[in-house]
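K.L.:
Structure of the sequence below:
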Amino acid sequence: MTATTPVVPQPEDAERPVRALPLHGVLPPDPGAFLDRPVYDPFSARRRRTPEWLVSYTVALVLGDLLAAGAGLALAGLTSSGVVALSARELLLALAWVALLAATGAHAERRFGTGSDEYRRVLVAGLVATSALAAAGALFPWDGSDGLLLVAAPTAVACTLAGRLLNRRRLHAARRRGLMTKRVVVLGRDVAVADLVRRLRRDAAAGLRVVGACVPRPDEARAVRAEGIPVIGTLSGAVRAVDDARADAVVVASASETAGEYLRQLAWRLEGTNIEVLVGPGLIEVSSDRLQVRPTSTVPLIQVQEPDFRGWRRLAKSLLDRAVAGVLLLVGSPVLLGIALAVRATSRGPALYRHRRIGKRGREFDLLKFRSMVVGADSRIAALMTLNEGNDVQFKMRRDPRVTRVGAWLRAFSLDELPQLVNVLKGDMSLVGPRPHVIREVEQYGADMHRRLLVKPGITGLWQVSGRSDLSWDESVELDVRYVENWSFGLDLAILWRTVRAVLRRDGAY
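P.N.:
All right, here's what the predicted structure looks like:
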């Protein structure tokens, strides 16, 4: 068996000087193995300028953090003495808050736009600030120390989180228009690159805009070209291709050709250029919270933790679901009664509609909804099947003749779902979870789809806040499985927040 020489990134034309993309301080351990490649000057890298949008966004965050600290200090002054005083001490405290946020990594660019880590860093900074103020107040008491601890610190944290949320929404809106993004070149095999391109496109919030691809055999890269992405080089010519494309980042798809020595050489040749090297490990629909790097003496390993299907966190979710459902039913009882009377007064039949569904681990239960259709609507599906606007499994029509006038209004604002709070109170459902499963749909489930049955279905979920009835069947299944695999309290809170916006905007409601 003959040993194969690993492919390493190098210029496609060895006689053409490679400009501005050298190794930075580290040469290969065995230079003789790379004598067919140009020698790189380790200290002459031309560093790419930081994008203007990134500078302006970071400045906006810092100014927002300063304003948040100022708001906390002003409120503390008002509550303690009735006067807003912004002295040198207050200015130093505000600057200290910004410095603390920077020290905890809340200003790191990799946390902008996606994930909850940015918000966690703000909370960590708030905890440190509160602890420091409490210790200082106990050791060196001064007038106003209680106000700083009890008013200024919590207000600054709350205002900082609100400012970060508003800035993130602004960033997402810009990225949906193709602005405030990073130019990315993807490296790897044809099919792997095409799959990665599709996934990056779906996550516009990440801000990674693919401008080109490098594959082992460009003339055979049909899958990449089918995605509308130009093939700008081979794997061995990736360094020059990245430079010519003026890319801000390189994403390496998981493949044998781009592992080990290739990846190390690529990282060396991009050091000092301000070009990021990102690696797609080939893990699909796994959140970063479930990934941990396990270092060894030779290679870092990625540990994928099991999804959280049991334990105290699931018990806490169940108890919290029931408590919130009980409160909402009590507070909203006049609204529920009014809707029930409107349904009964405008069409023949009961106010509530019961439908048999499949819940956690295959248990059946009666899902409750306000009746939005005429009595006997289910028996008319076969006659309307040719007008189906839904996906291959679900029947949907934008102008369904079976829907009553009151029912159309209830559906538009998802008010017909409110009786499901009773299902939550009984323990059949959760506030947030996969879409409730219809029996005839479950009979068509594949192995992946059965993962949805590991948790309780929800009144709302990723499927509802991501397009709802406008989604294809595969897309809705993918979102449900993503939720099941990566559940967390933070994800539930984010979905509940997005649900309010989706309901008010009536996204995909029909």
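K.L.:
From now on I want contacts and neighbour counts done on CA atoms only, so please keep to that.
P.N.:
Will do.
K.L.:
which stretches of the protein form strands?
P.N.:
Counting by DSSP state E, the chain has strands at residues 182-187, 208-214, 231-233, 249-253, 276-280, 291-294, 301-304, 352-358, 364-370, 430-432, 437-438, 458-460.
K.L.:
For R310, which of the ones you listed is the nearest?
P.N.:
strand 430-432 (14.5 Å; Cα to Cα).
K.L.:
sorry, back to before: can I get the strands of the chain in a markdown table including mean neighbour count and distance to A60?
P.N.:
Shown next, in a markdown table, are those (neighbours: other Cα atoms under 10 Å; distance: least, Cα to Cα, whole Å):
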| stretch | mean neighbour count | distance to A60 |
| --- | --- | --- |
| strand 182-187 | 26 | 19 |
| strand 208-214 | 25 | 21 |
| strand 231-233 | 21 | 36 |
| strand 249-253 | 24 | 23 |
| strand 276-280 | 16 | 23 |
| strand 291-294 | 12 | 31 |
| strand 301-304 | 13 | 35 |
| strand 352-358 | 17 | 48 |
| strand 364-370 | 19 | 45 |
| strand 430-432 | 26 | 33 |
| strand 437-438 | 18 | 45 |
| strand 458-460 | 22 | 33 |
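K.L.:
For Q420, find the nearest of these.
P.N.:
Q420 lies closest, by Cα to Cα, to one member of the strands of the chain: strand 364-370, at 5.4 Å.
K.L.:
angle of the closest one against strand 352-358?
P.N.:
150 degrees (axes from the mean of the first three to the mean of the last three Cα atoms, to 10 degrees).
K.L.:
quick one: the biggest helix by length in the chain to strand 182-187, angle?
P.N.:
Longest helix in the chain by number of residues, with DSSP state H as the criterion: helix 52-81. Angle, helix 52-81 to strand 182-187, by the same axes, to 10 degrees: 130 degrees.
K.L.:
same for helix 52-81, what does it pack against?
P.N.:
Contacts of helix 52-81 with other secondary structure elements, assessed using 3 or more Cα pairs under 8 Å, 6 or more residues apart in numbering; DSSP states H and E, are made with helix 88-103, helix 145-147, helix 153-176.
K.L.:
one more to put side by side:
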Amino acid sequence: MREVIMSSGFVRNNINQFAIVYRFADFILIQLCLLLAASLYPATLSVHYQLIGLIGSTTYLLSAELFWLYRSWRAGTTKEILFYTLVSWAISVVVVLSFMFLTKTSDNYSRYVLISWMTISPFALCSWRLALRYFLFHIRKKGYNTRSVGIIGMNETTLTLMEELERNPETGYRVAGVFDDRDISRLPLKEGTPLAGRIEGAVEAVNDGKLDQIFITLPMTANNRIEQILHRLGDTNAEVHFVPNFFVYNLVHSRLCNVGGLQTISVFDTPMRGATVAIKRAEDIVLSLGILSAIALPMLMIAIAIKLTSRGPVIFKQNRYGVDGKRIKVWKFRSMSVTENGDKVTQATKNDNRVTKVGAFLRRTSLDELPQFINVLQGKMSVVGPRPHAVAHNEMYRKTVKYYMLRHRIKPGITGWAQVNGWRGETDTLEKMQMRVQYDLDYIKNWSLWLDFKIVLFTFVKGFVGKNVY
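P.N.:
From the prediction side, this is the model:
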């Protein structure tokens, strides 16, 4: 949930008020770990060690900022926190080692001290975060460090919000009451709903210090009423959150933008902006180089098998849509006796006589996709992203599947969120393609380095085969 506060007509990101303390704690902890590593050897903390300590700490803080590690994690997951802590520290290690290499000063350091410091630090950084997080969870469940919440508007969005807050008591949000001006007979109440009166009562409760936060769940069509409520709440100290009604959740990576002094909300956007572009590209290069190094020999053997068992090229280059709908050539090991690449492309079906014997095995195991790691190095594809379809299929499905073309807001991938959830292979019904697109859009909305990591892990754990792959 994106938290926002309204002030003087502008929308601003909610900032964790303890973030400065967290940054200071991280900085000191990294320095203490270096001191501990030096004492274990023992070694004298010369100016050289102090310098790399400063470089490591500063790089870690900057990396943590990049991954929003210092935001409020009331509604975040523990796995994400630990993942981004380790990634931030890994970047710091790379920077420190690069500094030592470029300045040719590695002889000034004890390798024992360096290895100890680089091992102890991530353990310490993760440990104190876990300890603090579970301490906060514990006291919140007991009623401490909580936030008293009032919800304005009684509808399906309200019920969903209340279910989420009840399911996650560790967030510390406690619903004190729901406020709505309509007659009770018109409200979709459920048993136990804490209906607290009219909307004016929410403003009074805030002024009396009974509510810390307000969630507005009115539909966006009621913009005049919302404006009136915001005007009243703008004269209070409560944090105000706007929870859009259902259709807003179909927006692709919506975000706040500025046009001069006017704020807008982007409707169909891409998560690949600014530093995220570099992060995604670095991820692709590292993964593709590592995987290509491991599969070079198997790829050579596959190429020989294709050449010896059927006529035609080893690599089949098919026109597909890349990022922003631009055409790219996607490489695959040829698995059929034909190389269809025109305005009409027929999907492979069960017992398809166009599929060669070697091709059938390659398709079942997804080994025919291996050359696409070269596409990744070329920058045309990503390791993780929506699977690219033939141009003919794109032109067909864009007319029948809602929001189909939005899956091209980012680079296509070799594996994706739809594939690891079982939606790969033949799409012989419209419903199958709709489900695939739904998962693709969900990936774009929620993209993160952590999500990519999970998809790559699931791809290896679940394997590359699928029951609908022919």
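K.L.:
returning to that earlier point: export the helices and strands packed on helix 52-81 of structure 1 to TSV and append columns for mean neighbour count and distance to T130 of structure 1.
P.N.:
Below are those laid out as TSV (neighbours: other Cα under 10 Å; distance: least, Cα to Cα, whole Å):
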stretch	mean neighbour count	distance to T130 of structure 1
helix 88-103	17	11
helix 145-147	18	11
helix 153-176	19	6
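K.L.:
Make JSON lines from these and add distance to D244 of structure 1 to it.
P.N.:
Supplementary listing: the helices and strands packed on helix 52-81 of structure 1 in JSON lines, determined by distance: least, Cα to Cα, whole Å:
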{"stretch": "helix 88-103", "distance to D244 of structure 1": "34"}
{"stretch": "helix 145-147", "distance to D244 of structure 1": "57"}
{"stretch": "helix 153-176", "distance to D244 of structure 1": "23"}
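K.L.:
Just give the nearest non-adjacent residue to V401 of structure 2, would you?
P.N.:
With sequence-adjacent residues excluded and distances taken as Cα to Cα, 6 or more residues apart in numbering, V401 of structure 2 is closest to Q434, at 6.1 Å.
K.L.:
Hmm, I typed the wrong one, I wanted V210 of structure 1.
P.N.:
Beyond its immediate neighbours in the sequence, the residue positioned closest to V210 of structure 1 (Cα to Cα, 6+ apart) is V184, lying 4.6 Å away.
K.L.:
what do you get for V175 of structure 2?
P.N.:
Take V175 of structure 2 and drop its neighbours on the chain: the residue closest to it by Cα to Cα, 6+ apart is V149, 4.7 Å away.
K.L.:
so who does the one you found touch?
P.N.:
Taking Cα atoms under 8 Å, 6 or more residues apart in numbering as the definition of contact, the neighbours of V149 of structure 2 are 173-177, 211-215.
K.L.:
cutoff 7 Å now
P.N.:
With contacts defined as Cα atoms under 7 Å, 6 or more residues apart in numbering, the neighbours of V149 of structure 2 are 173-176, 211-214.
K.L.:
if we can go back for a sec, I'd like to know how many residues surround the residue nearest to V401 of structure 2.
P.N.:
As a burial measure, the neighbour count of Q434 of structure 2 was computed by other Cα atoms under 10 Å and equals 19.
K.L.:
From W423 of structure 2, how far off is it?
P.N.:
10 Å (Cα to Cα, to the nearest Å).
K.L.:
Show me the helices in the stretch 201-350 of structure 1, by range?
P.N.:
When secondary structure is read from DSSP state H, counting those that start in this stretch, the stretch 201-350 of structure 1 shows helices at 222-226, 238-244, 261-270, 312-331, 333-346.
K.L.:
Just name the most buried of those.
P.N.:
Using mean count of other Cα atoms under 10 Å, the stretch among these with the greatest mean number of neighbours is helix 238-244 (a mean of 21).
K.L.:
chain center to that one, what's the gap?
P.N.:
Relative to its parent chain, helix 238-244 of structure 1 has a centroid offset of 30 Å by Cα atoms, centre = their mean, to the nearest Å.
K.L.:
list the buried ones in stretch 150-159 of structure 2?
P.N.:
Within stretch 150-159 of structure 2, the residues that qualify as buried by neighbour count (16 or more other Cα atoms under 10 Å) are 150-155, 157-159.
K.L.:
Quick check: of these, which lies closest to P388 of structure 2?
P.N.:
P388 of structure 2 lies nearest to T157 out of those, by Cα to Cα, at 34.1 Å.
K.L.:
Could you pull out the helices in the stretch 301-450 of structure 2 for me?
P.N.:
Under DSSP H, counting those that start in this stretch, the stretch 301-450 of structure 2 gives helices at 357-365, 372-378, 391-397, 417-420, 430-445, 449-462.
K.L.:
helices and strands around the third one, which ones?
P.N.:
The criterion is 3 or more Cα pairs under 7 Å, 6 or more residues apart in numbering; DSSP states H and E, and the helices and strands that helix 391-397 of structure 2 contacts are strand 315-321.
K.L.:
Also the fourth one?
P.N.:
If you count contacts as 3+ Cα pairs under 7 Å, 6+ apart, helix 417-420 of structure 2 packs onto helix 430-445, helix 449-462.
K.L.:
same deal with the second one?
P.N.:
Applying 3+ Cα pairs under 7 Å, 6+ apart, one finds that helix 372-378 of structure 2 makes contact with helix 275-309, strand 327-333.
K.L.:
can you redo these as TSV with distance to E369 of structure 2?
P.N.:
Listed next are these as TSV, based on distance: least, Cα to Cα, whole Å:
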stretch	distance to E369 of structure 2
helix 275-309	10
strand 327-333	5
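K.L.:
I'd like to know which of the ones you listed is closest to V93 of structure 2.
P.N.:
Comparison of these against V93 of structure 2 by Cα to Cα identifies helix 275-309 as nearest, at 15.9 Å.
K.L.:
angle of that closest one against strand 327-333?
P.N.:
Here helix 275-309 of structure 2 points in a direction 50 degrees away from that of strand 327-333 (the same axes, to 10 degrees).
K.L.:
which one of the helices of the stretch 201-350 of structure 1 lies closest to P281 of structure 1?
P.N.:
Proximity of the helices of the stretch 201-350 of structure 1 to P281 of structure 1 was assessed by Cα to Cα; the nearest stretch is helix 261-270, lying at 12.3 Å.
K.L.:
Now do the closest one: distance to the chain's middle.
P.N.:
When C-alpha coordinates are averaged (Cα atoms, centre = their mean), helix 261-270 of structure 1 and its chain have centres 29 Å apart.
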